[in-house]
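A.B. asks: Mind folding the following:
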Amino acid sequence: MNKPFIRQRRLISSLTLTLLVVVLVVAGCSNNGQSSNSTNAANTGNEQQQSTSAGDAAKEQALKVAISADAGLDQLDAGTYKGSMTVHAMIYDGLVEYGEKGEIKPALAESWEISEDGKVYTFHLRQGVKFSDGTPFNAEAVKFSFERWIKDPANTLNVATSLEALEVVDEHTVTMNFSKSYYPFLTELSFARPVRIISPSAVEPAGDVNGQFVSPIGTGAWMAESYKAEQEAVLVANPYYWGEKPKLTKIVLKVIPDPQSRVMALQSGDIDIAGGQLGKIPVESIPVIEGDASLSLERTPGTNSHFMIFNYDTPALQELNVRKAINLAINKASIVNDLMNGIGSEATGLFPMTVPYVTESNQTWYGFEPEEAKRLLAEAGYGEADGEGVVSKSGEPLELNLVLQQAEFPEWKPFAELIQSELQEIGIRVNLQVLEPNAYYDALWKTREYDLILYRTYDDAYNPHSFLLSLFHATGETPAVVWSDAKLEALIDQAVGTTNLEERQTAYDSIFAQMYEQAMFAAIYFPDDVLVRSQRVAGYKAGYTTFTPIFWNQLNVGEQ
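C.D. replies: Modelled structure (predicted):
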C-alpha cells in the first residue's frame, strides 16, 4: 500500500480487524458440541462466502480509462499544479463549478453575493459536507486551503494577486476582499487547480498551512485507492460525497503513452474510454473506430481554436490588405474535410460558439475568395508575379516564413503545407520552419523570429478573458504577443472590469469586430473534442471543460 493513502484507510483496516475477531469468536461458539456437523458447516460457510464474493463482484462497476501520462497521485496536492488536472477535478471540489458556455454554478458554495463595486465576494457554504476521510468541510477548511497556495509568487491568477483578505465569518460563510473589480474571479475559482479545497488532515502536521502533503483528501465524488507510478491509478467512489452518487464503484486510469496503442487497447477491450486531453485519438484512426461495432465515437464541439499569428513587426504584414488577402486565400473547408476527416469545423473567428460572449452576431470572418485576395494584393501595390509566381513591391518579393511545431500538434504540418500551397496560388511564397517545442515557444514568446506562426487558443474556463489578456494585451512594458492595438486593449480592460453583463457583452462585441476589421490574425480551424467509448459503457454525457471531459458520476458499465 502506498504511503499517501495510509491515513485514509486506517479506519477501514481497524474495522476489518474488529469484524475478523467477531467472526472468529462466533465461529468458535458455533462449533461447540457440533463436531459431527463440522464438515457440513464448513461446506455451507464456503458456499455462503463464495456466494457473497460473487455478489460483490456482480455489484462492482469498474471502468478502465486510458491516460497518456502518469496521474501523479502521490503529488496531487490541491494547492499545486502537479499531477493530472482531470484527477484534481475528480477528487477535489471548488467553491463554484464551470457550466455550459461559462455559466458559473454552485458547488461547495451554495450561493454568493458580490458587492456593488465588484470587490467583495461573500460565499455561503454547503452544510453537512465531509471530506473523503470523514472529517468535516467548513469555512476553516476553505481558509486553510487558500492560505496554502495563495501567497506563492508563482501564482499569477487574478484571484491570487488581487486577494487582500479572506475572512471566516462563521462556520459556513467566508468573504473574499479584492483590490479590483474583475468579473472572471468566479471563473478562476472554478479551475481544476490550485483553487480547490483540500482537507486540513491531508498534510502533516494536520492543519498546518506549511505542512507536508501526505494524501489527496477532498470532498469530490472520487478518492484514491491505489497507485503505481507510470502504470495506473485507481479511484473509488467517495462514500461521503454530497452530490449525485457515482454509479461506478471504481475507475482505473491506465497509462498508455502511444496514441496507436490506445486505439488497439480500445479494440481489444483492455480499456473502455480514451480520447480528449486524457489521451488523444489520432485523426487517421477515426475511420477504423467508426467501422468497429464494439466502439462508439463521441464528438463534442471544443472550446479552443487553431489560428495563424501575424508578426506586426514584419513590414508586409503591417498592410491591412495583405492580412486580408492571406485570410481570403485559405480554404478552411479543405482543412476540415480533407485533412481532419470531417472532425471539427471552419474557424469563423478567434473563438468557437462554445465560448462565453461569442454569439452568432459577433461571429464574422473571411471566407475563401482567392480572386479577391489577388485583387487586394494588387491594390496594396504588389505587381506582376515573377517566373516563380511570386508578387513583389518595390523590387521586394512577398516572401514569408511560417513557423510551427509537430510534437504537440502533428496536424499543423499538413495545415502548413496546405496554407503554403494556397498562398503560392495568390503570389506569396511561404517557407516552412518546423521547430522543436522549446525553440517554437522561444520564437513565440521571446525572440519573435517568425513572420507567421501557428498557435491555438486556451480551453474552456480560460476563454475569452484570459487568452485575450495573455496574447492581445500588453503586460507591463512588454507589448502584446499577437497584435498590438491600443483600442483593442482598452476594450479588453472594459470587458473584464465591468460588473454589468450588458456592458460586458457590448465590449466583447466590439473586441471581435475590431479583430475582424483589422484582420489581426488568420482564423484556421475549430477542433471537436473526440472521445471513444466501448459500447458496454452507458450514461455517457460530455462535460463542459477539458478537465471534466465526462460526467463521470453518470456512467455505468455492462456487458456488450
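A.B. asks: going forward, measure contacts and count neighbours with C-alpha atoms only.
C.D. replies: OK.
A.B. asks: distance of S215 from E204?
C.D. replies: In this view, S215 and E204 are 10 Å apart by Cα to Cα, to the nearest Å.
A.B. asks: Please compare those two by neighbour count and tell me which comes out ahead.
C.D. replies: More neighbours surround S215 than the other of S215 and E204, with 26 against 15 (other Cα atoms under 10 Å).
A.B. asks: Surely the more buried one forms part of a strand?
C.D. replies: No - counting by DSSP: H, G, I helix; E, B strand; the rest coil, S215 is not found in a strand; it is coil.
A.B. asks: Correct me if wrong: it contacts V203.
C.D. replies: Yes - with contacts counted by Cα atoms under 8 Å, S215 reaches V203, the gap being 7.1 Å.
A.B. asks: Next, the structure of the following sequence, for comparison with the previous one:
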Amino acid sequence: MKRISFTPLRFLAFCCFVGAMIITAGCLGQSAQTEDNVQEDNIQTLIVAGPADFDSRIEMKMNVYDVFLDINANGKPIPGHLVSSWNKSDDGLTYTFQLNKGIEFHDGTQWNASSAAWFLTWCSQGARKNDIAFSKISDVSEVDEYTIQVTLKEPYGAFIKSLSSESNSHVIAPTSVEPAWSNDGEIVSFIGTGKFEVENYVKAQSAEFVRHDPASGEGTLIDRISYRVIPDSYSSVSALRAGDVDIIGVADHHSTVPYEQIPQMMNDPDIIVEKQSYGRYQVVELNCKEGSLSDIRLREAINLGLDRDKMVKELLASAAEPAYSVVSPTYPWAGSLAGTEYTYDPEKAKNLLDQAGWVVAGADGIREKDGQKLTLTYIVPQGEANSDSIAVYIQSELKKIGVDVDILVLESGAAGEERQKGNYDMYLHHSWGVPGLPEGPLTGKYHSTWGSWPVSYHDAELDQLIETAIATGADEDYSAAYLYIQEKYACMPLYDIEKIAAYRKAVKGFTFSASIYGLDLSTVSIEP
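C.D. replies: Purely as a prediction, here's the structure:
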C-alpha cells in the first residue's frame, strides 16, 4: 500500500493532471458523437452514464424490478405496485399481505401468492438470508391466490420498513434463479416486474434495456435505455457537455458529480442541474477502539477543529449543506440531536488535546505525547467524487490544531479489507439515506455484533439502545440511540450528500424518487 501525503503543491499538480484529462475527454467526446443520440423511426433511447457496473448498483435495476413495498417522501412504507395492503398481529409475529392482481414478470410468470411466498422464502434461505429482517422469518404460507402470511421467529419492529428497501427487497422472478423456484438458487438472469427489461448486458461496460410493454410509452416516452459505464466523474461531465450522454448522476447512490463542476453546468444553456436531499451524510468514521482516537477528547477535538461552513463554500461551491451531527436532526427519529451540533471551535479543540497530554513540541506544530507524534491515518476509498479535495482540506484544518493526517488512497476493495482489519484512524464513508435510515447506521456500524465495522464505537449500553429501537420501531427510541452516538463523537460528519442529476435540456419528465436508491426513467421523454 502506498501512503500519499497531499501537500498543497501536490494537490495543485493533481488538479492540473485531472484538468488535462477532462480536456482530452471533452475533445474525444466532441468527435465521438454518433447516431446513438439520434431517435430513428420514432424510437427514443435515453443514454445514461454511471460510474459502476450495472449489476453492482441498485439504481438502474429499479427500472427492471419493483420493491415489495413502496415508500413515501418521509421514508415510510406504503402500498405499491405489488402489495395493496398488510396488517400485523397484536404479538408482532404475523404479517398478512394482500397482493395486487394482474401483474406478471417479464417472462410471463404470474405475480401471485405462489411467487410472492417463494420470494420471501428465498430471501430467508438464499442470497439475502443474512439480512436481519429476512433472518427473522420462520415461515411463509399462502392463504389464497393473492394473500400470503409471514410468521417471524420474534418481533422485529423494522420488518415492514425492510420490505421497502431497494437493495434487499427488490422482487425477482422465481424463474430467474437456478434451479428455477429453488429456495436457495443463485440468480442467473434479470427478470422482474418493472417497466423495462434487460436486453443485453456486458459486465463493467454497458447494459441495454427495452420497455417491457411498448404501449405503456404511449408513443411519446422513451422506448429504450442505454447504460454506459464511465468510472471517472469528470469524464462523465465532459460526455454530458459533449452530448454523448443524456443524463448523469442518477445511476449511483454515491456522489458521482463533482460539486465544483456544478456552476459550470448550470451556466450551460443546454444542461439542467437538479439536486435532492435524502439525509445521506458524508462522514469520516473513526477508530474508537484502538489508537489515539480511542480517547473521546481527541474525537471531540477533531470534530471541533473542522470548519464545515468554509469547506462547503470553498470546495463544494456551496452546492451542499454542512453536517454538524451524525444524522440530520430534522427527522422525527433524530429530534434529540437539536442543540448538540458540532460547531467550529478550534480553541476548545486545542484545549482538549492539551488535557489529553498531546502538546506542541516542535517547529512543525504537530503535537506529541511520550515522544510519539499525533499522526492519524485517513483511508479514502477511490471513486467518491469530491473526496480528494475534502481529504486535503481535512488534513490542512487539523494541522492547525496540531494533528498530522496521513492520507491513504486505496481502491475500494482494498480499502474495505483495511476497514475490516481496523487498520485506520479515519475512514471516509457515509450514513445511510432514506430508506436505509434510521436503522442502517445503527445496525450496520454501531452495534457490536450486528455490524461490519469492528472498530467503530461500541458498548453494551449502545447495543441495548439499538436493540430497543429496532424492536419497537419508535421514533423516540431511535432518537435516544442517535443522541448517545452523537455524545460519544463516534464519527466526523462532513456534509449532506445531495443527489445531483444533470441532464440535457431535451430530456423531459425526469423526477427524483422518494428513495436515494430509487430511479424511475419510465416517465422520461426526449424532445427532437
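A.B. asks: Can you calculate the TM-score here?
C.D. replies: The TM-score (TM-score structural alignment, normalised by the length of structure 2) is 0.82; 487 aligned residues with a Cα RMSD of 3.3 Å.
A.B. asks: what about D364 of structure 2, how many neighbours?
C.D. replies: Close neighbours of D364 of structure 2, defined as other Cα under 10 Å, add up to 10.
A.B. asks: With A13 of structure 2 instead?
C.D. replies: Counted with other Cα under 10 Å, residues neighbouring A13 of structure 2 total 12.
A.B. asks: Repeat that for the one 10 residues further on.
C.D. replies: Burial measure for I23 of structure 2: 14 neighbouring residues, criterion other Cα under 10 Å.
A.B. asks: That one maps to what in structure 1?
C.D. replies: Counting by TM-score structural alignment, I23 of structure 2 lines up with no residue in structure 1.
A.B. asks: I23 of structure 2 and G29 of structure 2, how far apart?
C.D. replies: Taking Cα to Cα, one finds I23 of structure 2 at 10 Å from G29 of structure 2.
A.B. asks: Check the contact between P194 of structure 1 and K151; I expect there is one.
C.D. replies: No - assessed by Cα under 8 Å, P194 of structure 1 is found out of contact with K151, at 11.9 Å.
A.B. asks: Compare neighbour counts for these two and give me the winner.
C.D. replies: Taking neighbours as other Cα under 10 Å, P194 of structure 1 and K151 compare with P194 leading, 25 against 12.
A.B. asks: And that one, how close does it get to W149 of structure 1?
C.D. replies: Using Cα to Cα, P194 of structure 1 is found at 7 Å from W149 of structure 1.
A.B. asks: try V390 of structure 1
C.D. replies: Taken as Cα to Cα, the spacing of V390 of structure 1 relative to W149 of structure 1 amounts to 55 Å.
A.B. asks: So for these two, which residue has more residues nearby?
C.D. replies: Legend: neighbour count by other Cα under 10 Å for V390 of structure 1 and W149, higher for V390 (22 against 19).
A.B. asks: In structure 2, what residue corresponds to that one?
C.D. replies: So, by TM-score structural alignment, V390 of structure 1 is matched to I366.
A.B. asks: Spatially nearest residue to L266 of structure 1, not counting backbone neighbours?
C.D. replies: Spatial nearest neighbour of L266 of structure 1, excluding adjacent residues (Cα to Cα, 6 or more residues apart in numbering): D272 at 6.2 Å.
A.B. asks: who touches the counterpart of the one you found in structure 2 in this structure?
C.D. replies: Correspondence of D272 of structure 1 to structure 2, assessed by TM-score structural alignment: D246. Residues near D246 of structure 2 by Cα atoms under 8 Å, 6 or more residues apart in numbering: 46-49, 240, 503-504, 507.
A.B. asks: Many thanks, have a good one.
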